[in-house]
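Asks: fold the following and give me the result.
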Amino acid sequence: MSCRSLRDYITAASLRASFERHLGRKFEREVQLKPHHKPYEMRRGWAEVLAKFAESEPECKKKEDEPVLYFRRNVQLSETREQQIVTFCSRALEMLLIDARSSLFLDRCPMTAERSAELAGLGFAMDDGGFDQKVHTVDWLRTHLEDQLPTRMSDVIRGPMLLGKALSGFNELESRVVESWKKGSAILKANGVDEVRRHYLTKLRESTPCYGAAFFRGLIERPGISPLNIKKVFNYLLSGAPDTEVLVGVNSEFITIIDASKHDLLLVQKIRDCTWRKLIYSSEEIRKGHQHLLFLSFPDEDYIKSRNEFITGKAEQLASMKMNILHIFSSQTMLLNAMLNSVKSAIKEEDDLVAEELSFFLAYSHMYYAPIIVLKNTCLRHPPPVC
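Replies: Alright, predicted model coming up:
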């Protein structure tokens, strides 16, 4: 892709048009290629990939399946490393921005209405330049809001219109869009569009736990109650309620579960707090109606709250740990399990490195620092030990 054509895809409107042309159909599975994978060979052997990772799919559906190759952000790219890359490489910044906006328009970045309004303001600054009060009226904003956000998010922010005309002035959320746009305009004037793009990525990263995640399709058993009431969900998990189609997101920190139809965020858990086990059925069992299963275990909210208060010194003791178990049925269980294992290993390596550096610091700190005793107005420093 040439530099010019790449920049043509950066605007939100261009991304939306591209999705309507090419990405309108539902993606059943997504595979992140590793450095040693060769895209052409993967395409040629796609039938083998489906045979291994899509056993439960009908044969007629497998024959019609056609893979699409596209660039995505590496799931295990850390926030620190991303910030380093986008600071010095404008081309990488452009590609990460395209990936981030594609996830947003695919409704894979659930966030509050306030956050989405602020994100839209920065998006307008990138695509339409500085805010102009004479041009960017309430009519203009309500007409173009879907250029920056998925329809579902736009509908929450946008005020009433009749025949293309606003029936009222800026509401609270629209005013937040304008204020964010003005801030983006100041950044644009002072530092250029790349700096606005960096602020956009930072805002998106801070607004959703799904940033940079890979997604897997699956089903969970869920009763007809509020999805955010985790305790009731698990009390009635086996109540016979219809299965709910979900998207399971995995990034370098969180595992998230999104209702695929309502786009509600059902679950957010840190991967370091979770354990899991896969149950894989044979081809014969799959034909009988069984489906691969992932058992996801994670501590309840009371324990997590107690642990955080204990760490910060607000509580003297930890609450007893209670674990929740969620059953995720998916033909992509093997891929999901492999991704979780990979991320957990990366987290462990990072923790081990931090522990090693801390141990080194504590072991040698006495050579460089001396304790200080303060007596009224006199400061006496203990001499450092002789090494």
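
Asks: CA atoms for contacts and neighbours, from now on please.
Replies: Will do.

Asks: what ranges do the strands span in the stretch 201-350 of the chain?
Replies: 214-221, 243-250, 254-259, 265-270, 275-279, 293-299, 323-329 (DSSP state E, counting those that start in this stretch).

Asks: tabulate the ones you listed (CSV), appending distance to Lys26 and mean neighbour count.
Replies: Formatted as CSV, those follow (distance: least, C-alpha to C-alpha, whole Å; neighbours: other C-alpha atoms under 10 Å):
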stretch, distance to Lys26, mean neighbour count
strand 214-221, 10, 22
strand 243-250, 12, 21
strand 254-259, 14, 23
strand 265-270, 19, 17
strand 275-279, 25, 15
strand 293-299, 22, 19
strand 323-329, 18, 19
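
Asks: which of the ones you listed sits closest to Pro39?
Replies: strand 214-221 (18.2 Å; C-alpha to C-alpha).

Asks: neighbouring contacts of the closest one?
Replies: Contacts of strand 214-221 with the rest of the structure, by C-alpha atoms under 8 Å, 6 or more residues apart in numbering, involve 28-30, 32, 75, 237-238, 240-251, 326-332, 336.

Asks: that one vs strand 323-329, what angle?
Replies: Going by axes from the mean of the first three to the mean of the last three C-alpha atoms, to 10 degrees, strand 214-221 is angled at 100 degrees with respect to strand 323-329.

Asks: once you drop chain neighbours, what's closest to Ser320?
Replies: Using C-alpha to C-alpha, 6 or more residues apart in numbering and skipping the chain neighbours, the partner closest in space to Ser320 is Tyr303 (6.7 Å).

Asks: that neighbour: what's it in contact with?
Replies: Contact analysis of Tyr303 by C-alpha under 8 Å, 6+ apart lists Leu318, Ala319, Ser320, Met321, Lys322.

Asks: one more pass at 10 Å, please.
Replies: Residues in contact with Tyr303 (C-alpha atoms under 10 Å, 6 or more residues apart in numbering) are Glu309, Leu318, Ala319, Ser320, Met321, Lys322, Met323.

Asks: following up with a second sequence; could you model it the same way so I can compare the two?
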Amino acid sequence: MDDSALPLAVENVASVTAQDLHRTIREALQLPDVAVEAFALWLISPFLEVQLKPKHQPYKVCRQWPDLLYRFTDASEDDMATDEPSLQFRRNVFFPKRKELQVNNEEVLRLLYEEAKFNVLEVRYPCDAEDCEKLGALVCRLELGPYRQGQQTACAVKEKLDSFLPAHLCKRPHSLFTAFRSRGPRLVPGEQGLLSAYQEVKEEAVGAEAELLTRHYRAYLLKCHELPYYGCAFFYGEVDKPAQGFLHRGGRKAVTVAINLEGVHVIDIKEKHVLLGLRFQELSWDYTCSGDDEPILWLEFDGESEGTPVNKLLKVYSKQAELMSGLIEYCIELSLTREPPPVPETKVGPPAGPGPSQRHKLRRQSSVVCSRLQHLATIDYVDDGKEIKRVKPKRTTSFFSRQLSLGPAAYTAVQPADSLEQG
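Replies: Sure thing, here's the model as predicted:
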């Protein structure tokens, strides 16, 4: 995904399938076989993003787009009538990161890099400032060449700063204090860090430029792999805010729900940080929609209330709840068929040192990827078979039966009691 258009001559466009069109694109771009699994066709608009199955017929899905918007979004009638999705060649949400690490083709890596860069710059992938600077430094290397000491490099970075860093790191500070400071050139918050990181980008002593670019593409993707929501599909919804103030008013906040092969992350659209992040092993879920009630995706997870272990429930209000639930279920089924569950360690001994995959920097308390449960209104409950109570000991079984199991996948829809809705 690099915002470039690829003109194609297609016969019988009304009946061509996504699989056929995918093959045509691969041939036009001269991509290797790994692209079959690495990429998929998507229909994208500001209201809805849909990954097409191979059997889907893109033309017919486009004709049905207003119906899909009515069913899965809150778009107005005018928007439904005028919205036109674009057909995009994007990363397949079901492509495992471990397979991405095995890709060596420069063009495949470039396409994956371009999509990841877009998601970082648009803050669809929230990143800490330090990580944004390191990623931006790799973009500088790829677009401007190796770092060269001098004013010319600094000017080149300044001119295209928003191509290297998200917009919120490109804004200059405005305050009474800064007005009385030196009238010399002032750096925006991320600019100095970006230049320092650019200077530290490692260069191989030998190698063709194409080979060096491939290494930098891979370095960018490896850094993005540290983000727990890398490679996800995005959905839109709302969650309840905690009651605040004398009148205990709450309200709702807009969120994106990012789902990939590893788990679910609820991201605050306005603040650009994670509100809740759960691996599939850490959650149970369900989807409810009946009558005139709002569709809801329920996420259940272990937590604490005043030091007591409890079950917590988060309600995500969204017309896309059905799509989210289906994707969660399919991702869990894939995890059970592709990889056996890990065998728990039974050895007793000193704790092992931190491995490279533990991503210490993403565990900073103030990191944007850390959950912020204090910004969410959740339900703490216990189900004793008769009623739902607020607090209980740490669960041995879930109220919802839909969860990752070490045994064969068996999902049964659970209809919450009325008191659950009112919690």
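
Asks: need the strands of the stretch 201-350 of structure 1 in TSV with distance to Lys61 of structure 1, can you?
Replies: Shown next, in TSV, are the strands of the stretch 201-350 of structure 1 (distance: least, C-alpha to C-alpha, whole Å):
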stretch	distance to Lys61 of structure 1
strand 214-221	16
strand 243-250	19
strand 254-259	24
strand 265-270	29
strand 275-279	24
strand 293-299	21
strand 323-329	19
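
Asks: where's the counterpart of Glu146 of structure 1 in structure 2 relative to Gly136 of structure 2, distance?
Replies: Per TM-score structural alignment, the equivalent position to Glu146 of structure 1 in structure 2 is Asp162. From Asp162 of structure 2 over to Gly136 of structure 2 the distance is 10 Å, taken as C-alpha to C-alpha, to the nearest Å.

Asks: of the two, give the one with the bigger neighbour count.
Replies: More crowded of Asp162 of structure 2 and Gly136, by other C-alpha atoms under 10 Å: Gly136, with 29 against 16.

Asks: so what's the alignment partner in structure 2 of Leu77 of structure 1 up against?
Replies: Leu77 of structure 1 is assigned Phe95 in structure 2 as its aligned equivalent, the criterion being TM-score structural alignment. Under the criterion of C-alpha under 10 Å, 6+ apart, the contact partners of Phe95 of structure 2 comprise Val36, Glu37, Ala38, Phe39, Ala40, Gly231, Asn260, Leu261.

Asks: looking at structure 1 now, which of these still hold up?
Replies: Compared against structure 1 with both residues aligned by TM-score structural alignment, their matches' C-alpha atoms under 10 Å, the contacts of Phe95 of structure 2 retain Gly231, Asn260, Leu261.

Asks: hang on, isn't the second one packed against Gly231?
Replies: Right, Asn260 of structure 2. Yes. The criterion here is C-alpha atoms under 10 Å, and Asn260 of structure 2 meets it with Gly231 at 6.2 Å.

Asks: please say which of these two ends up with more neighbours.
Replies: When Asn260 of structure 2 is set against Gly231 and neighbours are counted by other C-alpha under 10 Å, the residue ahead is Gly231, at 27 against 24.

Asks: contacting residues for Leu195 of structure 2?
Replies: Counting by C-alpha under 10 Å, 6+ apart, Leu195 of structure 2 touches Glu133, Lys134, Gly136, Ala137, Cys140, Tyr147, Thr153, Ala154, Val157, Lys158.

Asks: in TSV: those residues, plus secondary structure.
Replies: As requested, the contacts of Leu195 of structure 2 are arranged in TSV below (DSSP: H, G, I helix; E, B strand; the rest coil):
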residue	secondary structure
Glu133	helix
Lys134	helix
Gly136	helix
Ala137	helix
Cys140	helix
Tyr147	coil
Thr153	helix
Ala154	helix
Val157	helix
Lys158	helix
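
Asks: out of these, who's the most crowded?
Replies: Gly136 (29 neighbours).

Asks: where's the match of Glu146 of structure 1 relative to Leu87 of structure 2, distance?
Replies: Counting by C-alpha to C-alpha, the gap from Asp162 of structure 2 to Leu87 of structure 2 is 26 Å.

Asks: and Pro126 of structure 2, by the same measure?
Replies: Relative to Leu87 of structure 2, and taking C-alpha to C-alpha, Pro126 of structure 2 is found at 25 Å.

Asks: turn the kept ones among the contacts of Phe95 of structure 2 into CSV, including distance to Phe301 of structure 2.
Replies: Shown next, in CSV, are the kept ones among the contacts of Phe95 of structure 2 (distance: C-alpha to C-alpha, whole Å):
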residue, distance to Phe301 of structure 2
Gly231, 23
Asn260, 18
Leu261, 18
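
Asks: so which of the residues you listed are in helices?
Replies: With helices identified by DSSP state H, none of the entries of these belong to them.

Asks: the strands of the stretch 201-350 of structure 1: which one's closest to Val343 of structure 1?
Replies: Nearest to Val343 of structure 1 among the strands of the stretch 201-350 of structure 1 is strand 243-250; the distance by C-alpha to C-alpha comes to 8.4 Å.

Asks: please consider this matter closed, and thank you.
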